[in-house]
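Chemist: dropping the sequence and predicted coords here.
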Amino acid sequence: MMTIDTNAFLIIFTASLIAISCGLLGVFMMLRKMSMTGDAISHAVLPGIVIGFFISGTQRGIEVIIGAGLLGILATLIIDWLRKKAKVQLDASIGITFTLLFAIGIILINMLAYKVDLDQECVLYGEIAYLPIDLWITKSGFSMGPRITWLAILNLLLVITFIWLLFKELKLTSFDESFGIVLGIPAGAINLALMSMVSYTTVSSFEAVGAILVVALLVVPPATAFLWTKQIKSLIKLTIGIGIGISVIGYYLAFWLDSSIAGMMVSVAGFVFLTSAVLKSKKSKFKFGTQSKEEAFSS
């Protein structure tokens, strides 16, 4: 019984760390109206993952992270070029970029399939239920605990440090990029840095939860929080709370229904957003109706 409780804690704890990392970055992506760029990056990094895997022979190698990071930056540059230079709509730019790079990744997998043990499921789908048995063993044979949990901790520390160091620049360029440029902030460099962090977070979370949940955690918690508040600090706090709630509820529902943990977390995230949207809509209608009656009475 103790083992089950420990495993549950590790899974929920790790999922919460990933949700917080994705949510923190997702807030600034949403404010820039680039939420789906995270989806594009999560698919566009596939060629980098394949090449890095081919070079290192393992999906745990630093080459995989470097390759994915470079492809994430390349995807950002292509999207930005199509939007600003070629005058292509942002949604079309994202669609063109991620489908092109993702298709190249699939081709590379098929070409190198006989040389490396890598397929689409290895890259796109993660199973966090296996986390407790994927241990980090030192050379002396000592177990440090789940390897992915340590990766999630490192990733969260990097994300927090990144946002802490560049909070003012991220806030200004997210709300008004032109004003930030006038103040001398290198908006282009800040944007590339943000996309690089999104790329790293996406890749480091693939093994645990898969691309689908990563995209959901990048988009849904910030979007849900934005329904309730527009203040940046409150937005960040609420996003973190929603991400943790999704992890806890998603795990226990998956355990109860004997289903995919990652899939259930995505479902819970969608349900929370839809519920918030309905409640916010009714609240707005109520305020509007009350205001109209008061105006009618005063007139």
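Modeler: Received the coordinates, thanks.

Chemist: make it CA atoms for all contacts and neighbour counts henceforth
Modeler: OK.

Chemist: surely residue 179 forms part of a helix?
Modeler: Yes. Counting by DSSP: H, G, I helix; E, B strand; the rest coil, residue 179 falls inside a helix.

Chemist: so who does it touch?
Modeler: 172-173 (Cα atoms under 8 Å, 6 or more residues apart in numbering).

Chemist: remind me, longest helix of this protein?
Modeler: helix 187-226 (DSSP state H).

Chemist: now do that helix: distance to the chain's middle.
Modeler: 3 Å (Cα atoms, centre = their mean, to the nearest Å).

Chemist: quick check: what element follows it along the chain?
Modeler: Next along the chain after helix 187-226, taking DSSP states H and E as the criterion, comes helix 232-257.

Chemist: return the list of helices and strands in contact with the helix or strand just after that next one.
Modeler: Scanning forward in sequence from helix 232-257 by DSSP H and E, the next helix or strand is helix 261-298. Helix 261-298 is packed against helix 187-226, helix 232-257, with contacts defined by 3 or more Cα pairs under 8 Å, 6 or more residues apart in numbering; DSSP states H and E.

Chemist: which one of these is the most hemmed in?
Modeler: helix 187-226 (a mean of 23; mean count of other Cα atoms under 10 Å).

Chemist: check which helices and strands it is in contact with.
Modeler: Counting by 3+ Cα pairs under 8 Å, 6+ apart, helix 187-226 packs on helix 2-31, helix 35-44, helix 62-84, helix 120-124, helix 147-175, helix 177-182, helix 232-257, helix 261-298.

Chemist: what's the angle between that helix and helix 147-175?
Modeler: With axes from the mean of the first three to the mean of the last three Cα atoms, to 10 degrees applied, the angle from helix 187-226 to helix 147-175 works out at 100 degrees.

Chemist: what's the angle from helix 187-226 to helix 261-298?
Modeler: 70 degrees.

Chemist: can you add distance to residue 296 and give the helices and strands packed on helix 261-298 back as TSV?
Modeler: TSV is the format used below for the helices and strands packed on helix 261-298 (distance: least, Cα to Cα, whole Å):
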stretch	distance to residue 296
helix 187-226	31
helix 232-257	35
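
Chemist: want to compare, so here's the second one:
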Amino acid sequence: MNDFYTILTASLVAINCALMGGFLMMRKMVMIGDAISHAVLPGIFMAYYISGSTASLPILAGAAFSGILATLMIEWFTKKARLQSDAAIGVSYTLLFAIGIILISKWGQNADLDQQCVLYGEIEQISFWLQPIAFGIVLPKQTVILLAVAVLLIGAVIWGYKGLFITTFDPDFALSTGVAVTFWHYFLMSGVSLTTVVSFESVGAILVIAFLSGPPAIAYLLTEDFKKMLILACLVGILCSIGGYYAAKWLDVS
């Protein structure tokens, strides 16, 4: 069952990241996901420092706060300081990431906080935290969270597809027709923040950006239909999760 739990968790991460990554790629904003996934460290430390616990809820809340802060910093540097978007992303996430590393290295030695866990995740250990769901079904706690987020994101994309689509491909036309471009931008950024925050605990910050960019890029090469691209990106992500897991076992590098 450990193999099943690991593959299921990785596949849910892939689905969540593929849905958000498809929109980010078409907006040329994929690196925002990288920024958010690296910027969660200060929030994680502050959540532990305030709550005195490494339980999932306060840690996720702190990480979400850092993710939103990173998004707002990028927006401020872009619009107010007039930096190019790539420069704004670089400044924001390196600053927050460095602060997080310093805080954890200096004051987090006695806590179950590890920079390596944030970078690489701990997906091989998720079966240690099983909990009953319903009808005798038992799943790891992190898998349940990812499943709930997947349902939420799929529902959000279906509900807001028209607004997300038009503001992604032609924001000027959307603005001229009265579409709330700013709302849909932050709607998407909220989804990206949620996705990266709940995914980093399982696969780490490095694989989050790989899932955000890789599967959508492959799907983009296979179809010109955006809806099909999102579906293909999810399938590619699942296949990569399965292949990567068994490759790691075969090479004994997990």
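Modeler: Great, that's in hand. Just so you know, these numbers come straight off a predicted model, no measurement behind them.

Chemist: which one, of the helices and strands packed on helix 261-298 of the first structure, ends up nearest to residue 75 of the first structure?
Modeler: Among these, the nearest to residue 75 of the first structure by Cα to Cα is helix 187-226 (9.1 Å).

Chemist: what lines up with residue 22 of the second structure in the first structure?
Modeler: Under the alignment (TM-score structural alignment), residue 22 of the second structure maps onto residue 27 of the first structure.

Chemist: and if you look at residue 159 of the second structure?
Modeler: Checking TM-score structural alignment: residue 159 of the second structure goes with residue 165.

Chemist: gap between that match and residue 17 of the first structure?
Modeler: 20 Å (Cα to Cα, to the nearest Å).

Chemist: tell me which of those two has more neighbours.
Modeler: Neighbours were counted for residue 165 of the first structure and for residue 17 using other Cα atoms under 10 Å; residue 17 has more, 24 against 11.

Chemist: the second structure: matching residues for stretch 122-133 of the first structure?
Modeler: Using TM-score structural alignment, stretch 122-133 of the first structure pairs with 117-128 in the second structure.

Chemist: endpoints of that stretch, how far apart?
Modeler: End-to-end for stretch 117-128 of the second structure, by Cα to Cα: 15 Å.

Chemist: just stretch 129-137 of the first structure next, same as before
Modeler: Span of stretch 129-137 of the first structure from end to end, Cα to Cα: 19 Å.

Chemist: report the buried residues of it.
Modeler: Buried residues in stretch 129-137 of the first structure, defined by neighbour count with 16 or more other Cα atoms under 10 Å: 129, 131-132, 135-136.

Chemist: what does it rub up against?
Modeler: So stretch 129-137 of the first structure is in contact with 7, 10-11, 143-149, 208, 261, going by Cα under 8 Å, 6+ apart.

Chemist: tell me which two of those sit farthest apart.
Modeler: Longest span within those, Cα to Cα: 143 and 261, 25.0 Å.

Chemist: higher neighbour count, those two?
Modeler: residue 261 (26 against 12).

Chemist: distance of that one from residue 169 of the first structure?
Modeler: For residue 261 of the first structure relative to residue 169 of the first structure (Cα to Cα), the value is 36 Å.

Chemist: then residue 150 of the first structure?
Modeler: Counting by Cα to Cα - residue 150 of the first structure and residue 169 of the first structure are separated by 29 Å.

Chemist: average gap between the longest helix of the first structure and the second structure?
Modeler: With mean Cα distance after the TM-score superposition for the first structure, helix 187-226 of the first structure departs from the second structure by a mean of 1.4 Å once superposed.

Chemist: that helix aligns to what range in the second structure?
Modeler: Under the criterion TM-score structural alignment, helix 187-226 of the first structure matches residues 181-220.

Chemist: next: stretch 36-52 of the first structure.
Modeler: Using TM-score structural alignment, stretch 36-52 of the first structure pairs with 31-47 in the second structure.

Chemist: ends of the matching stretch, how far apart?
Modeler: 25 Å.

Chemist: map residue 251 of the first structure across to the second structure for me.
Modeler: Checking TM-score structural alignment: residue 251 of the first structure goes with residue 245.

Chemist: Provide a list of residues in contact with its match.
Modeler: So residue 245 of the second structure contacts residue 7 (Cα under 8 Å, 6+ apart).

Chemist: residue 156 of the second structure now?
Modeler: Residue 156 of the second structure neighbours (Cα under 8 Å, 6+ apart): none.

Chemist: which non-adjacent residue is nearest the residue nearest the centre of the second structure?
Modeler: Ranked by distance to the mean C-alpha position of the second structure (Cα atoms, centre = their mean), the top residue is residue 196 at 1.8 Å. By the measure of Cα to Cα, 6 or more residues apart in numbering, the closest residue to residue 196 of the second structure outside its immediate chain neighbours is residue 37, 5.5 Å from it.

Chemist: what's the burial count for the one you found?
Modeler: 33.

Chemist: do residue 64 of the first structure as well
Modeler: Around residue 64 of the first structure there are 28 other residues, counting by other Cα under 10 Å.

Chemist: what of residue 259 of the first structure?
Modeler: Residue 259 of the first structure has 12 nearby residues by other Cα under 10 Å.

Chemist: got it, and residue 57 of the second structure?
Modeler: 11.

Chemist: and it, what pairs with it in the first structure?
Modeler: Aligned counterpart of residue 57 of the second structure in the first structure: residue 62 (TM-score structural alignment).

Chemist: residues in contact with that match?
Modeler: residue 52.

Chemist: got it, and residue 173 of the first structure?
Modeler: Per Cα under 8 Å, 6+ apart, neighbours of residue 173 of the first structure: 179-181, 185, 187.

Chemist: one more pass at 7 Å, please.
Modeler: By Cα atoms under 7 Å, 6 or more residues apart in numbering, the residues touching residue 173 of the first structure are 180, 187.

Chemist: measure it to residue 58 of the first structure for me?
Modeler: Applying Cα to Cα to residue 173 of the first structure and residue 58 of the first structure gives a distance of 38 Å.
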